[in-house]
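**Student:** I would like to see how this sequence folds:
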Amino acid sequence: MTSLDMTFVRSQFPAFAQDLTASHAFFENAGGSYPCAQVVDRLHRFYTERKVQPYGPYPAAQAGGAEMDEARARLAAMMGVAGPQVSFGPSTSANTYVLAQAVRQWLRGANAAIVVTNQDHEANSGVWRRLADEGIEVREWQIDPVTGSLDPAGLAALLADGRVKLVAFPHCSNVVAEINDVSAICEIARAAGARTVVDGVSYAPHGFPDFPGLGCDVYLFSAYKTYGPHQGIMVITEDFGAELPAQGHSFNAGSLYKRFTPAGPDHAQIAACAGMADYIDALHAHHFAPEADPAARNRAVHGLMRAQEVAAVAPLLDYLAARNDLRLLGPRRAEDRAPTVAVAFDRAAEPISEALGREGIACWAGDFYAVRPLEAMGVDLGRGVLRMSLAHYTSAEDVARLIAALDRVL
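**Tutor:** Model (predicted):
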């Protein structure tokens, strides 16, 4: 089986060659990944050569517009969808908020219900819960307070009366990290007549989605956590996008990717997002025989990333599970989770992250906007959790360095 060439991978990220960032082993990837060189180069080129209103009748404007179009087309092909299905926005939180406003209008007066979970980051929970103010019933699919898992049987019970029109849930939680079976959950919801919105922010860094394979109606993730600029990306099915009321300018309602973009997008960052596709293609070209289908290239690279992460995080999980002075949240098996590892202590976690910083380890502590799952699992929010998050570019040496530092600090 092909394995990830870590020397090649790390050569694609300028941060590993900079004194300030290279001085620490980086375990704050869930907060934001390093950008790949392809993104940095495109962003620099746009700001130096194309920073004008795009699509105008002159060369710089034409070049800028073409790069924006390229980003949408390349990412769409990579994820197996049509270009108009991909919308950009300032963040996933903002994209989810706009989507919720469309759903608010869609369900107004319909005697309908929606389902949310208490496993989510607040961005994919709070905006949906506020729809209760419009008379829409909000039902909560609750996690197991010990494991943090979502049981599909619990969802089926919530859907039984046929009134649920939408289910919002995470691909994986940013603190529990268990990888939910998106396709199975979407099949349950679809059989009950409900649409599905998946928060992929905490999973997409570990492999860009194969949207048709997941079977959801909406998938949201953040470019700045997937080696790109600070943009939110939303993928939506064409039929659901057409069914929801438009939230952008009225004269743009006929364009699917503009229907849910009420404010002007950041042109330079959209153009730079093509660099994420450049990076996936570079990984594929380095590791595999040529492949014409961008979605097939993405799936192959996804597998490479996951295999590297599973191998890298396993020693950390084993080390933490063997200690009796902390609580490891989420699955113990690396194969069952994203490599985002949160632990709770009988004391405040932030001083521990600060001590690790002095040991050359970059990570953080707090609630990470995951207040609901932490409360449900009995974690003291005043103490928070220590979170150590890996990406595919995290080396075995980085993990060994983290374990040694934890030993000294704890």
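**Student:** contacts, neighbours, all on C-alpha from now
**Tutor:** Noted.
**Student:** tell me which element the nearest residue to residue 227 once chain neighbours are set aside falls in.
**Tutor:** Counting by Cα to Cα, 6 or more residues apart in numbering, residue 227 lies nearest to residue 35, which is 4.1 Å off, once chain neighbours are set aside. Assigned by DSSP states H and E, residue 35 falls within no helix or strand.
**Student:** go on, residue 140?
**Tutor:** Counting by DSSP H and E, the element that carries residue 140 is strand 137-141.
**Student:** and this one, so I can compare the two:
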Amino acid sequence: MSTELDIEFVRTQFPAFAEPSLAGSAFFENAGGSYACRQVIDRLGEYYRRLKVQPHGGYAASREAGQWMDQAYERLAPYLGVPPDWLHFGPSTSQNTYVLAQAARKRLRRGDEIIVSQQDHEANGGVWRQLSDDGVVVRDWNVDPRSGRLDPAVLATLITPRTRLLAFPHCSNIVAEINPVRAIVAQARAAGVWTVVDAVSYAGHGFADLAELDADAYLLSMYKTFGPHQGLMALRPAFLDWLGNEGHYFNAQQPRRRMVPAGPDHAQVAAAAGVAEYFDALDAHHYPSADPAHRAPRIRALLRAAERPLLQKLLDAVKDRPALRLLGPADAARRAATVALQVTSGSPADVVAKLAERGIMAGAGHFYSVRLLEAMGLAPDPGVLRLSFVHYTSAADVDRLIDALNIVLPR
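**Tutor:** Next up is the predicted model:
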């Protein structure tokens, strides 16, 4: 079953597209944070208006506040292909990975080994590397310096009988090549190695089926997937059981509280259910007669199909320009819709400023991927120009971006 995304319907679901202050602009910094859908905004506002109390208590408002929070787990879980009790919210993915690393610190011993990729955002790399202070051996899974690619054959040479954990991204926020997560996880599991997958740069382009990927930990940021500023991680129960408790000691037997030292943000957790409501609305609009039980794969395919031709058009427009170096593959089928470019004439920040004058919102810098840029021979300062979009980006937006690039960076 296939259909074309109704971009006009999609944009009615995002208040930003009706916001006067944003009129006349095209948003290409979605990798830094997407627009929020109206379902999330409505839930957040209503929660603050009438449910801003301690949840899960004995009075009506408290019971309902807790139910709203519980709905976030229950509604998002089917779109990720895991049971609700696998899901854990935290203030951000950076905070969540830090907590995971601290929990793992209690189980790792001097001489144990972990593998961390050079592709990683520092949040999923640095926190694991810091464990070397306790005598944990950190092995780098280096990228190919020209393409930025991670080679599973190289990984095979790094795994030893002392390897305990592997951290890597579903895709990089710079190179954007989609890594073969299922195959990498299988390679690690065969050696008894836990896997921690950073999906922040992937999830905005469609939630993955985590049952198929089989990772032990899978992390994403809700604020980059049309939701509130929360991090969400799916933890396999066996991995959670192995990790040390990071919550209050008297909550150690409550799985949902073990990885949240400060406690949850009640309102934002409750609002996160709005992302699932948005996906429901997308599915009902595009597939009104289809079985609701199979929404997740339909939405996944719908979003990807909407992005891919626009991504290919942008890649074709930038890949052979003398003033730019495209980082990552030039084939849209192999990457997410995040396009990082080395600017060979001028600075990325100057290009961003000039694009802004033409109504294009873009980003410049190292985007916390300093190690990756250095491995590819690029200076983190000034970094790269980054153009990123998601399914609500229109063909007209991409055309406008290409036209602006032609003016700002003539061939």
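**Student:** just to revisit the earlier point, just want the angle from the very next helix or strand once past the strand holding residue 140 of structure 1 to strand 137-141.
**Tutor:** Using DSSP H and E, the helix or strand that directly follows strand 137-141 of structure 1 along the chain is helix 152-159. If you take axes from the mean of the first three to the mean of the last three Cα atoms, to 10 degrees, helix 152-159 of structure 1 sits at 170 degrees to strand 137-141.
**Student:** what does helix 152-159 of structure 1 rub up against?
**Tutor:** Helix 152-159 of structure 1 has contacts (Cα atoms under 8 Å, 6 or more residues apart in numbering) with 115, 139, 141-142, 164, 185, 188-189, 192.
**Student:** Which SSE is immediately downstream of it?
**Tutor:** Per DSSP H and E, the first helix or strand lying C-terminal to helix 152-159 of structure 1 is strand 164-170.
**Student:** elements contacting the helix or strand following that following strand?
**Tutor:** Next helix or strand after strand 164-170 of structure 1 toward the C-terminus (DSSP H and E): helix 182-191. When contacts are defined as 3 or more Cα pairs under 8 Å, 6 or more residues apart in numbering; DSSP states H and E, helix 182-191 of structure 1 packs onto helix 152-159, strand 195-199, helix 211-214.
**Student:** Give me the mean deviation of the strand holding residue 140 of structure 1 from structure 2.
**Tutor:** Its aligned residues in structure 2 lie a mean 0.3 Å from strand 137-141 of structure 1 after superposition (mean Cα distance after the TM-score superposition for structure 1).
**Student:** picking up where we left off before, so which of the helices and strands packed on helix 182-191 of structure 1 is the most packed in?
**Tutor:** Counting by mean count of other Cα atoms under 10 Å, strand 195-199 has the highest mean neighbour count of those, with a mean of 24.
**Student:** and for that one, what span of structure 2 is it aligned with?
**Tutor:** Using TM-score structural alignment, strand 195-199 of structure 1 lines up with residues 194-198 of structure 2.
**Student:** Superposed on structure 1, what's the mean shift for the matching stretch?
**Tutor:** Here stretch 194-198 of structure 2, set against structure 1 after superposition, deviates by a mean of 0.3 Å using mean Cα distance after the TM-score superposition for structure 1.
**Student:** okay, the helices and strands packed on helix 182-191 of structure 1 in JSON lines with distance to residue 402 of structure 1 next?
**Tutor:** Below are these laid out as JSON lines (distance: least, Cα to Cα, whole Å):
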{"stretch": "helix 152-159", "distance to residue 402 of structure 1": "35"}
{"stretch": "strand 195-199", "distance to residue 402 of structure 1": "29"}
{"stretch": "helix 211-214", "distance to residue 402 of structure 1": "34"}
